[in-house]
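**Student:** A predicted structure for the sequence below; I have some questions about it.
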Amino acid sequence: MPVRSEEDKERKKRESLTAFVRAEAAALGFELCRITRPDSIPEAKARLGEFVDAGRHGTMEWMAETLERRGDPRTLWSDARSIVVFGLNYGPDEDPRGILAKPDKAAISVYARNRDYHDVIKGRLKEIATRFAARSGADVKVFVDTAPVMEKPLAAAAGLGWQGKHTNLVSRTHGSWLFLGSMFTTADLDIDAAESDHCGSCRACLDACPTDAFPAPYQIDARRCISYLTIEHKGPIAAEFRPLIGNRIYGCDDCLAACPWNKFAASASEMKLQAREDLKEPSIAFLLTLDDPSFRTFFSGSPVKRIGRDRFIRNVLIAAGNSGNREFIGACRDLSADPAPAVRGMVIWALSRLMSAGEFSSFAAERPNEEDADVLDEWRMAGAMA
């Protein structure tokens, strides 16, 4: 009888803490909150290793450097007994691909049109963790994206959704539009069942990719992904991808937006992050004028600021070159003496597409001496194209 009583006591405690964390999550705007064990993704490490060994992580060296910790949550924190995974809906009010038909406007990925979600979600998770620790007496740690935590496999194991053929999480209630965060704890909580794959024969996300970044369903080559190229990649973007980028200057939503499960997405909570109006369809003409101080001011609080002004203007120049709008020639020429080689190089490419052959020849004749190897390569490629 005492043994049974002790088991009942532990069960009631577990149920009470589970109900508490779910209620706290809902109160802070998380539409989904489910729980898994630290040992629930045994296949993740091998899959990550194959991805890195194939070089598909590109220049994201931190993936290789943190592979051991990233591949197994128990390596990150061996004392953790439960992992709570939270989902916050950030679905747009309209199909974000509509802006792709407006070449004078710049397409910024939906997730980056508001405050930096890392800061927002981590702030909310810290509130939950503080109250949960006080209630349970257990230790807690919270993580949002930047830590070596494979949140998408954990979210699938916890039942928030499944990893679709585009490798992102898909939810039956929120489609492909979920921010994820997690709380590791030493407390025992009730564990949720994993979600099964519901992609079936659909390949809408794969077919939507402008650059063929998916070698096979459920596999991605970041080196071909526009989100990687415009956000993570620091050097010149390969010439073969520039025309395919179109006016996407920060990220790409095509594979996410193509997912049929989006039409079943539930309405967002009142605490959903709201997009800034000036980031929905900013003009390329305006963005080309941003120097470093004005870039930092305009994107204050936005995740876009993390890539820095020079890489950002590189992306805007690609969009300008793809626009076919000769009105951008003057703004592009104004950047031809920019201190940043990444900017000077893309000016050459953009103007080679916007100017007539004669105009570009005159521009080339006026150019100052150039010593940067990447910029010189751009001149050579432009000369070969002329």
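**Tutor:** Perfect, I can see it now.
**Student:** from here on, just use CA atoms for contacts and neighbour counts.
**Tutor:** Fine.
**Student:** okay, residue 3 and residue 10: tell me how far apart.
**Tutor:** 11 Å (CA to CA, to the nearest Å).
**Student:** sorry, wrong one. I was asking about residue 44.
**Tutor:** Distance, residue 44 to residue 10, by CA to CA: 31 Å.
**Student:** equivalent analysis for residue 89, please.
**Tutor:** According to CA to CA, residue 89 and residue 10 sit 33 Å apart.
**Student:** and those two? Which one has more around it.
**Tutor:** residue 89 (25 against 13; other CA atoms under 10 Å).
**Student:** residues contacting the closest residue in space to the more buried one that isn't next to it in sequence?
**Tutor:** Excluding the flanking residues, the one nearest residue 89 by CA to CA, 6 or more residues apart in numbering is residue 178, at 4.7 Å. Contact analysis of residue 178 by CA atoms under 8 Å, 6 or more residues apart in numbering lists 87, 88, 89, 90, 91, 169.
**Student:** here's the one I want to compare it with:
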Amino acid sequence: MVNAPLKTGLAREALALGFDCVGVADPGAIGDAGRYFHRFIESGGHGDMDWLAAKPERRADPRVLWPDVRSVVMLGVNYGPDENPLAILEQRTRGAISVYARGDDYHDLIKKRLKTLARWLIANAGGEVKVFVDTAAVMEKPLAQAASLGWQGKHTNLVSRAFGSWLFLGAIFTTLDLPRDQAEPDHCGSCQACLDICPTAAFPGPYRLDARRCISYLTIESKAQIPREFRKAIGNRIYGCDDCLAVCPWNKFARSGRELKLSAREALRAPALAELAGLDHAGFRALFAKSPVKRIGRDRFIRNVLIAIGNSADTSLAGKAGGLLGDDSALVRGAAVWALSRLMGPEQFQSLAANAIGAEPDDGVRAEWRFGCHDAT
């Protein structure tokens, strides 16, 4: 096994690069996580995220992903917010964007530093490396727990005694045999605040998530119209959901992750729904340049904005929704219909529907009109 001084130097270099914590795990140390993952896939809890179900054996054991790996260096970057992320939920005409997506894309920011650290490791000890930031078949959270960075909480996210529920994770797989850290024990105790606060009851039980009910999944991963049963609960959350993270008591130790320029852009802290509804494709790309939000595309984003408009109780926004009834995207048109059904009086909506249904070419959008008429009676 490589001696301890190399690991000490690696940790020192990692902190100098802006990482907040570092540890080393055995690649076979994820325990029962692989079995739980298979159960999650078999239950269908991953929804339409087919990439999760692809080659699950790679996630269940890092050595299947890369047979030569001998050690996994896990690194964390704190992105704790400098304000209460739940406060914006009371501003119903403003859009709530998940804390992690209010700044530049963490994938790009962290991967550069991972590569720099990996080059340092090769220069000082040789061997081979591979780096990962949430983009490959790697179960980062169980590995991070094995590397002492924290533990997987009841909300299934990593929790740290030093940084709460606000850690981005990155991994360096290496052929070097580095000294291991001791796994972090579970410190959740009897607390289940993260389970109780979930607006859509996405947790069937502690340490279990049904992504199909999760607002982050519904607003980011799902390409379809958001199921009606969840629309009211979404409120003004237009990209992701921080509720289960923000309520964690361990957050009192977290601090804002400004070292890696992870602070929120002012334009994304509490954007006005009225302004967001007017974004065309070019405007969307400009506003969310270098942001993870850009990956869902303009149409899905405007779908989310319209759900929030429908939940705003602000009838002045009906004009914004009405202006999108002729949008090229059926996804947008359908969400606009729902928003109007919530903001207009029954007679006004039914009159509008009578003229619109016949001209609407999409079956799904016509179904939204009919549902809206039925709901208005």
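**Tutor:** In hand now; what should we look at? This structure is a prediction, so every number in the text was calculated from the model and none was measured.
**Student:** counterpart of the residue nearest to residue 89 of the first structure in the second structure?
**Tutor:** Residue 178 of the first structure maps onto residue 167 in the second structure, with residues paired by TM-score structural alignment.
**Student:** cool, and residue 229 of the first structure?
**Tutor:** So residue 229 of the first structure corresponds to residue 218, using TM-score structural alignment.
**Student:** surely its match is in contact with residue 212?
**Tutor:** Yes. The criterion here is CA atoms under 8 Å, and residue 218 of the second structure meets it with residue 212 at 7.0 Å.
**Student:** look at those two and report which has more neighbours.
**Tutor:** Per other CA under 10 Å, whichever of residue 218 of the second structure and residue 212 has more neighbours is residue 218, with 25 against 20.
**Student:** which SS state does the more buried one fall under?
**Tutor:** helix (DSSP: H, G, I helix; E, B strand; the rest coil).
**Student:** now it. Nearest residue, chain neighbours left out?
**Tutor:** Closest residue in space to residue 218 of the second structure, ignoring its immediate chain neighbours: residue 226 at 6.4 Å, by CA to CA, 6+ apart.
**Student:** any idea how far residue 366 of the second structure is from the match of residue 229 of the first structure?
**Tutor:** The gap separating residue 218 of the second structure from residue 366 of the second structure is 21 Å, by CA to CA.
**Student:** same check, this time on residue 16 of the second structure
**Tutor:** According to CA to CA, residue 16 of the second structure stands 57 Å off from residue 366 of the second structure.
**Student:** those two: who's more crowded?
**Tutor:** Neighbour tally, residue 16 of the second structure and residue 366, criterion other CA under 10 Å: the higher count belongs to residue 366, 21 against 11.
**Student:** quick check, that one in a strand?
**Tutor:** No. Read with three-state DSSP, residue 366 of the second structure is helix and lies in no strand.
**Student:** which residue in the first structure lines up with it?
**Tutor:** In the first structure, the residue equivalent to residue 366 of the second structure is residue 376, according to TM-score structural alignment.
**Student:** which residue, other than its chain neighbours, is closest to that match?
**Tutor:** Spatially, and ignoring its direct neighbours in sequence, residue 376 of the first structure is nearest to residue 370 (6.8 Å; CA to CA, 6+ apart).
**Student:** list the contacts for the residue mapped onto residue 35 of the first structure from the second structure?
**Tutor:** Counting by TM-score structural alignment, residue 35 of the first structure lines up with residue 24 in the second structure. For residue 24 of the second structure, the contact set (CA under 8 Å, 6+ apart) comprises 71, 72, 73, 74, 146, 147, 148, 178, 179, 180, 181.
**Student:** which residue in the first structure aligns with the first one?
**Tutor:** Residue-level alignment of residue 71 of the second structure against the first structure, with TM-score structural alignment as criterion, gives residue 82.
**Student:** and what of the last one?
**Tutor:** The equivalent of residue 181 of the second structure in the first structure is residue 192 (alignment by TM-score structural alignment).
**Student:** can you classify that match by secondary structure?
**Tutor:** Three-state call for residue 192 of the first structure (three-state DSSP): coil.
**Student:** same check, this time on the one 5 residues further on
**Tutor:** With three-state DSSP as the basis, the three-state label of residue 197 of the first structure is coil.
**Student:** now do the contacts for it.
**Tutor:** Neighbouring residues of residue 197 of the first structure by CA under 8 Å, 6+ apart: 162, 163, 164.
**Student:** one more time with 10 Å
**Tutor:** Residues counted as contacts of residue 197 of the first structure (CA atoms under 10 Å, 6 or more residues apart in numbering) are 156, 161, 162, 163, 164, 165, 170, 171.
**Student:** let me have the residues you listed in a markdown table, adding secondary structure, distance to residue 273 of the first structure and neighbour count as columns.
**Tutor:** A markdown table is the format used below for the contacts of residue 197 of the first structure (DSSP: H, G, I helix; E, B strand; the rest coil; distance: CA to CA, whole Å; neighbours: other CA atoms under 10 Å):
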| residue | secondary structure | distance to residue 273 of the first structure | neighbour count |
| --- | --- | --- | --- |
| 156 | helix | 23 | 25 |
| 161 | coil | 21 | 29 |
| 162 | strand | 23 | 26 |
| 163 | strand | 23 | 23 |
| 164 | coil | 24 | 23 |
| 165 | coil | 26 | 24 |
| 170 | strand | 19 | 30 |
| 171 | strand | 19 | 27 |
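**Student:** between these, which is closest to residue 294 of the first structure?
**Tutor:** residue 170 (36.9 Å; CA to CA).
**Student:** which parts of the first structure are strands?
**Tutor:** 32-36, 82-89, 107-108, 140-143, 162-163, 169-170, 178-185, 248-250 (DSSP state E).
**Student:** quick one: map residue 137 of the first structure onto the second structure.
**Tutor:** So residue 137 of the first structure corresponds to residue 126, using TM-score structural alignment.
**Student:** and residue 63 of the first structure, how many neighbours?
**Tutor:** 19.
**Student:** ditto for residue 331 of the first structure
**Tutor:** Using other CA under 10 Å, the number of residues around residue 331 of the first structure comes to 18.
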